[in-house]
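Trainee: What shape does this take:
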Amino acid sequence: MDHVSPDHPLRRAPIQQRSADRLARILDACAELLDETGYEHLSTRAVALRAGVPIGSVYRFFGNKRAMAIALAHRNLDQYAEGIADRLADLPATDWRPVVDAVLDEYLAMKRSVPGFALVDFGVPAPPAEGPASDPNNLVAGRLTELLGAHLGLTRDAALERAVLVAVEATDALIQLAFRNDPAGDADIVAETRAMMHAYLARVLD
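Mentor: Below is the predicted model of the structure:
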């Protein structure tokens, strides 16, 4: 995962539903084109054409394609958190292992099905030099710490935050490996990733 600004990338937030729908179409088009052309060949003009909106509508929201990709990363992270919350609603708080499995399973589901996710999951390519607060793994770890803490009744302290961040960093690298040569994710590497998460997080969650 690459750097993503913690600040919202929109030039102007949509107020009316019509404007929100147009923004959603722009981000959907951006995601589709990322899969088809890659980030380097992505352009605001191509996105406008695919979304069926005037180029001015794209620039109303975004100053450039990077800002557009960052907004897509923000949307992906929100979708990820919402998907985890839905999964956790059906899980008891007495065992943390199924909870951790739900976190991994939701990421795998998005990796396999969400357009543009292979290039822009929670961050964008070619990042500028930014601080740790803008690193997407830090952002993901922060959201996960909140979700896990709330569901399992854990105190959010430095030890928990550090453990979740380390788990996110390690899992990120292993899932990249799993999907490197297998579009569905190498099942054996995914299984090893799950075992690693359980073994490592047991130090904090048991």
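
Trainee: switch to C-alpha atoms for all contacts and neighbour counts from now on
Mentor: OK.

Trainee: Which stretches in the protein count as strands?
Mentor: Shown for the chain, no strands are assigned by DSSP state E.

Trainee: Residue 25: neighbour count?
Mentor: 18 (other Cα atoms under 10 Å).

Trainee: Kindly apply the preceding question to residue 192 instead.
Mentor: Other residues close to residue 192 by other Cα under 10 Å number 14.

Trainee: Please provide the structure for the following sequence as well, for comparison with the first:
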Amino acid sequence: MSLASDNPKVRRVPQQQRAAKRVDALLDAAGEVIAERGFDGATMTAIAERAGTSIGAVYQYFPNKDALVFALRTRYGNEMDAQWSALGEAARQWDVAELVERLFALLVDFMAARPAYLPLLSVSLNFRRDAAARNRLRGKFAELFQRHSPALSDDDAFRVAEVTLQVVKSLSPLYAAARPKERKALVDEYKTVVSSYLAARLD
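Mentor: Below you'll find the model as predicted:
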């Protein structure tokens, strides 16, 4: 992860492995504290204590909580893109139903493994994914969809990929707001929507 390019608010770019590990530990600690206390309840002091470091060490890399959380959101975005890219590579032999199952399973597992992800969705940080990274991910799925439906033009395949991934991602805020017992039903509704859309577009 390049903190210089992903987060212009970071004060100091770690040049050594030890410093990079410290930044990773701070992001891990931030995720744990935010998952327990929420964004508003998470303080830089609590994050420093969870990371086993001084508050001064935290401020060496992050001038405030927003900058630290921006870096954590960037990490999550990079991890999700990497997992979905790997999924796109693995999905060459799957039918539409299997692809949809795997897409939503990946997202649900991702949210469960990173409990700070959902609380951070409602935090306004002017967070935007890098356009080139977004286009690379959509390009991988566009290629996948063209293998399922060779008649799709490049533009049509990219559009289908863009719509599909955007719909899948839109589950997250609804999932966060839903009661636990409603979440599975919500995921099933989304699976129906995406399956129907892809079946129509890839027929």
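
Trainee: TM-score of the superposition?
Mentor: Aligned and superposed, the two chains score 0.75 in TM-score terms (TM-score structural alignment, normalised by the length of the second structure); 194 aligned residues with a Cα RMSD of 3.3 Å.

Trainee: Stretch 180-192 of the second structure vs the first structure - mean distance after superposition?
Mentor: If you overlay the two and look at stretch 180-192 of the second structure, the average distance to its match in the first structure is 2.3 Å (mean Cα distance after the TM-score superposition for the first structure).

Trainee: who's in contact with that stretch?
Mentor: 100-101, 104, 168, 171, 175 (Cα atoms under 8 Å, 6 or more residues apart in numbering).

Trainee: swap the cut-off to 10 Å and go again
Mentor: 97, 100-101, 103-105, 108, 167-168, 170-172, 174-178, 193, 195-197 (Cα atoms under 10 Å, 6 or more residues apart in numbering).

Trainee: If any of those residues are buried, put those into a PyMOL selection.
Mentor: Remark: buried members of these, expressed as a PyMOL selection using 16 or more other Cα atoms under 10 Å:
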select buried, resi 100+103+104+108+168+171+172+175+176+195
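
Trainee: Now, the contacts of stretch 180-192 of the second structure that are in helices?
Mentor: For those, the ones inside helices are 97, 100-101, 103-105, 108, 167-168, 171-172, 174-177, 193, 195-197, with DSSP state H as the criterion.

Trainee: Can you give me the neighbour number for the residue nearest to residue 175 of the second structure when sequence neighbours are not counted?
Mentor: Excluding its sequence neighbours, the residue lying closest to residue 175 of the second structure (Cα to Cα, 6 or more residues apart in numbering) is residue 183, at 5.9 Å. Neighbours of residue 183 of the second structure under the rule other Cα under 10 Å: 17.

Trainee: again, but for the one 5 residues further on
Mentor: Residues contacting residue 188 of the second structure under the criterion other Cα under 10 Å number 12.

Trainee: any idea how far residue 178 of the first structure is from the residue of the first structure sitting at the aligned position of it?
Mentor: With TM-score structural alignment as the matching criterion, the partner of residue 188 of the second structure in the first structure is residue 191. Distance of residue 191 of the first structure to residue 178 of the first structure, given as Cα to Cα, to the nearest Å: 10 Å.

Trainee: Find the residue closest to residue 116 of the second structure in space, skipping its chain neighbours.
Mentor: Of all residues not flanking residue 116 of the second structure in the chain, residue 35 sits nearest, at 4.4 Å (Cα to Cα, 6+ apart).

Trainee: Could you measure from that neighbour over to residue 114 of the second structure?
Mentor: 8 Å.

Trainee: Mind telling me which residue is nearest the centre of the second structure?
Mentor: Nearest to the mean C-alpha position of the second structure, counting by Cα atoms, centre = their mean, stands residue 77 at 3.6 Å.

Trainee: Please give me every residue in contact with the closest residue in space to that one that isn't next to it in sequence.
Mentor: Excluding the flanking residues, the one nearest residue 77 of the second structure by Cα to Cα, 6+ apart is residue 129, at 7.2 Å. Residues near residue 129 of the second structure by Cα under 10 Å, 6+ apart: 6, 73-74, 77-78.

Trainee: Of those residues, which belong to helices?
Mentor: Those of the contacts of residue 129 of the second structure lying in helices (DSSP H): 6, 73-74, 77-78.
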